[in-house]
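A.B. asks: Sequence first, predicted model second:
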Amino acid sequence: MVPCVRRGSRVGGSRSAPCARYRVACMTPIARFDQWADDQLETLRGNPTADVLFSTASHLGDFSVIWHIIGVARGLTSERRANQAIVLSAVLGAESLIVNQGIKRLFRRTRPTETGDDRYEVRRPSTSSFPSGHASSAFVAATLLTAWGGRRTAPLWFGVASIVAVSRAYVRIHHASDVIGGAVVGLGLGAIARRIARAVLA
């Protein structure tokens, strides 16, 4: 069995050795899944459309900017939606505190790379890798926006949330399992926030 070696960073799209197939035998199931997911995403990296889509989504997910923008845009259409925008921003603030200052401190997982894939410009996070805060905030927001917009809007909001979440693994600042964990946390917090929001906005 080949000794376990921490996955190295990519430079110009190449791995810093040893090759992934020689490390699979010594990986945990989660590590094997993360490696498999990264290999699948690597088939997309370098595609101009995919690069622009996921790089942009990753940037817009910083500090939940995309969700605040959506909240404000909706809020301009009616007083009810303006109140929803305030609640959404408050919930995202609470979510960030819970995830970044709470859950992440329990795991302190190392990120797949320190600054992301060299091919993409990303903000260097100071927190642990697990769970993904981008994924968590995305699914919290999608849950609330769907509750307010109705089930017919679910494909839109959860579609956007999924793109933002996957973007973090795409630019290699998160493991795929971080993204899944963040989505699960986001759905849980979103369910709680939905009940609170219903009472606040009643």
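C.D. replies: Ah, there it is.
A.B. asks: only C-alpha atoms for contact and neighbour calcs from this point on.
C.D. replies: Noted.
A.B. asks: Looking at the chain, which helix is longest?
C.D. replies: Using DSSP state H, we find that the single longest helix of the chain is helix 176-201.
A.B. asks: Tell me how far Val171 lies from Gly181.
C.D. replies: Computed as C-alpha to C-alpha, to the nearest Å, the Val171 to Gly181 distance reads 17 Å.
A.B. asks: higher neighbour count, these two?
C.D. replies: It is Val171, of Val171 and Gly181, that has more neighbours when counted by other C-alpha atoms under 10 Å, with 26 against 18.
A.B. asks: Thought Thr115 was touching the more buried one, still the case?
C.D. replies: No: Val171 is not in contact with Thr115 according to C-alpha atoms under 8 Å; the separation is 9.2 Å.
A.B. asks: Between the two, which contacts overlap?
C.D. replies: Listed as contacting both Val171 and Thr115 by C-alpha atoms under 8 Å, 6 or more residues apart in numbering are Val122.
A.B. asks: Can you list the buried residues in the longest helix of the chain?
C.D. replies: For helix 176-201, the neighbour count (16 or more other C-alpha atoms under 10 Å) marks 176-187, 189-191, 193-194, 197 as buried.
A.B. asks: residues touching Ile163, list them.
C.D. replies: Neighbour list for Ile163: Phe54, Ala57 [criterion: C-alpha under 8 Å, 6+ apart].
A.B. asks: how far away is it from Leu145?
C.D. replies: From Ile163 across to Leu145, the span is 16 Å (C-alpha to C-alpha).
A.B. asks: Over to Thr153?
C.D. replies: Distance of Thr153 to Leu145, computed by C-alpha to C-alpha: 8 Å.
A.B. asks: Also Leu201?
C.D. replies: Noted for Leu201: a distance of 14 Å to Leu145, by C-alpha to C-alpha.
A.B. asks: where exactly do the strands run in the protein?
C.D. replies: Ranges of strands in the chain, per DSSP state E: none exist.
A.B. asks: For it, which segments count as helices?
C.D. replies: 29-42, 48-61, 65-75, 79-98, 104-107, 133-149, 154-170, 176-201.
A.B. asks: for comparison:
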Amino acid sequence: MNDHRRDVGADGTDDIDPHDAHTLEPPHDIGAVARFDQWVDDRFDVLRGREPTDRILYAISELADFSVLWMLIGAARGVRSEHEAAKAIRLAGILAAESALVNGVVKSLFKRERPVYQGERPHHLRIPLTTSFPSGHASAAVVAAMVLSEDSSWTPLWWGLAATVAASRVHVRIHHASDVIGGALTGAVIGTVARRLWKLPTR
């Protein structure tokens, strides 16, 4: 769910190049939104710097890049039968459409900077260069959970995993909380439309 990115090692810092920043408009610091984002970020500070919490949330955040996590789940289910394979193809197609819409259209409407963090990160993390709003990870997670939950008895697992992916983006300081909420709402709309346009394969 990310475009051009730069790598930051576990022992390095997230250096922000001022020459890159000038191409973006300032963050949308609407008073109430900024206060909400800060309040949520303060809550996450209680979890940051703790193991295995850091390792788990950094790992799941990385694994969800480009919807790899959801593609792997779809592929694992797809080997069981032709019906499941058709469902896996449907999931991949819907996620590809979601990525194109969010990264190619929705993000272009907003010019919000990502949270600035120049401290040392406990684990390796790939830093997106795209704008912050909405969260592509959160959008894809909601879409994936909606699609995976159809004709499935594992619905709580899919939604729990989606919530963890979304929360991880705040934990690793890649997104503001409002970015994640915006992404989740975007994903809900895309998922609803996609499920109506591309029906679940029949057995």
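C.D. replies: Ah, there it is. This is a predicted model, so every value here is computed, not measured.
A.B. asks: Superposed, what's their TM-score?
C.D. replies: Between these two chains, after superposing, the TM-score reads 0.81 (TM-score structural alignment, normalised by the length of the first structure); 177 aligned residues with a C-alpha RMSD of 2.2 Å.
A.B. asks: re earlier: between Thr153 and Leu145 of the first structure, which one's more packed in?
C.D. replies: Between Thr153 of the first structure and Leu145, Leu145 has the larger neighbour count (other C-alpha under 10 Å), namely 26 against 15.
A.B. asks: Please name the residues that touch that one.
C.D. replies: Leu145 of the first structure sits in contact with Thr153, Trp157, where contact means C-alpha under 8 Å, 6+ apart.
A.B. asks: center of the second structure, which residue is that?
C.D. replies: The centroid of the second structure falls nearest to His137 when counting by C-alpha atoms, centre = their mean (1.1 Å).
A.B. asks: now it: how far from Gly31 of the second structure?
C.D. replies: Look at His137 of the second structure and Gly31 of the second structure: by C-alpha to C-alpha, they are 25 Å apart.
A.B. asks: now Gly182 of the second structure
C.D. replies: In terms of C-alpha to C-alpha, Gly182 of the second structure sits 17 Å off from Gly31 of the second structure.
A.B. asks: Redo the helices of the first structure as JSON lines? Include distance to Arg10 of the first structure.
C.D. replies: Listed next are those as JSON lines, based on distance: least, C-alpha to C-alpha, whole Å:
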{"stretch": "helix 29-42", "distance to Arg10 of the first structure": "11"}
{"stretch": "helix 48-61", "distance to Arg10 of the first structure": "16"}
{"stretch": "helix 65-75", "distance to Arg10 of the first structure": "28"}
{"stretch": "helix 79-98", "distance to Arg10 of the first structure": "29"}
{"stretch": "helix 104-107", "distance to Arg10 of the first structure": "25"}
{"stretch": "helix 133-149", "distance to Arg10 of the first structure": "22"}
{"stretch": "helix 154-170", "distance to Arg10 of the first structure": "12"}
{"stretch": "helix 176-201", "distance to Arg10 of the first structure": "17"}
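A.B. asks: so which of those is the most packed in?
C.D. replies: Comparing those by mean neighbour count (mean count of other C-alpha atoms under 10 Å), helix 133-149 ranks first with a mean of 26.
A.B. asks: Now do it and helix 79-98, the angle between them.
C.D. replies: Here the directions of helix 133-149 of the first structure and helix 79-98 differ by 150 degrees (axes from the mean of the first three to the mean of the last three C-alpha atoms, to 10 degrees).
A.B. asks: Helix 133-149 of the first structure versus helix 154-170: what angle between them?
C.D. replies: 180 degrees.
A.B. asks: now helix 133-149 of the first structure and helix 176-201, what's the angle there?
C.D. replies: Using the same axes, to 10 degrees: helix 133-149 of the first structure against helix 176-201 is 40 degrees.
A.B. asks: just how off-centre is helix 133-149 of the first structure within its chain?
C.D. replies: 11 Å (C-alpha atoms, centre = their mean, to the nearest Å).
A.B. asks: just stretch 94-101 of the second structure next, same as before
C.D. replies: On C-alpha atoms, centre = their mean, the centre of stretch 94-101 of the second structure falls 13 Å from that of its chain.
A.B. asks: give me the stretch of the first structure that it matches.
C.D. replies: On the first structure, the counterpart of stretch 94-101 of the second structure by TM-score structural alignment is residues 91-98.
A.B. asks: what's the mean gap between the matching stretch and the aligned bit of the second structure?
C.D. replies: When the second structure is overlaid, stretch 91-98 of the first structure sits 0.5 Å from its aligned residues on average, using mean C-alpha distance after the TM-score superposition for the first structure.
A.B. asks: Contacts made by that stretch with the rest, please.
C.D. replies: By C-alpha under 8 Å, 6+ apart, stretch 91-98 of the first structure touches Ser64, Gly133, Ser136, Ser137, Val140, Ala141, Leu189, Ala193.
A.B. asks: For Arg203 of the second structure, give its distance to Arg195 of the second structure.
C.D. replies: To Arg195 of the second structure, Arg203 of the second structure is 17 Å away according to C-alpha to C-alpha.
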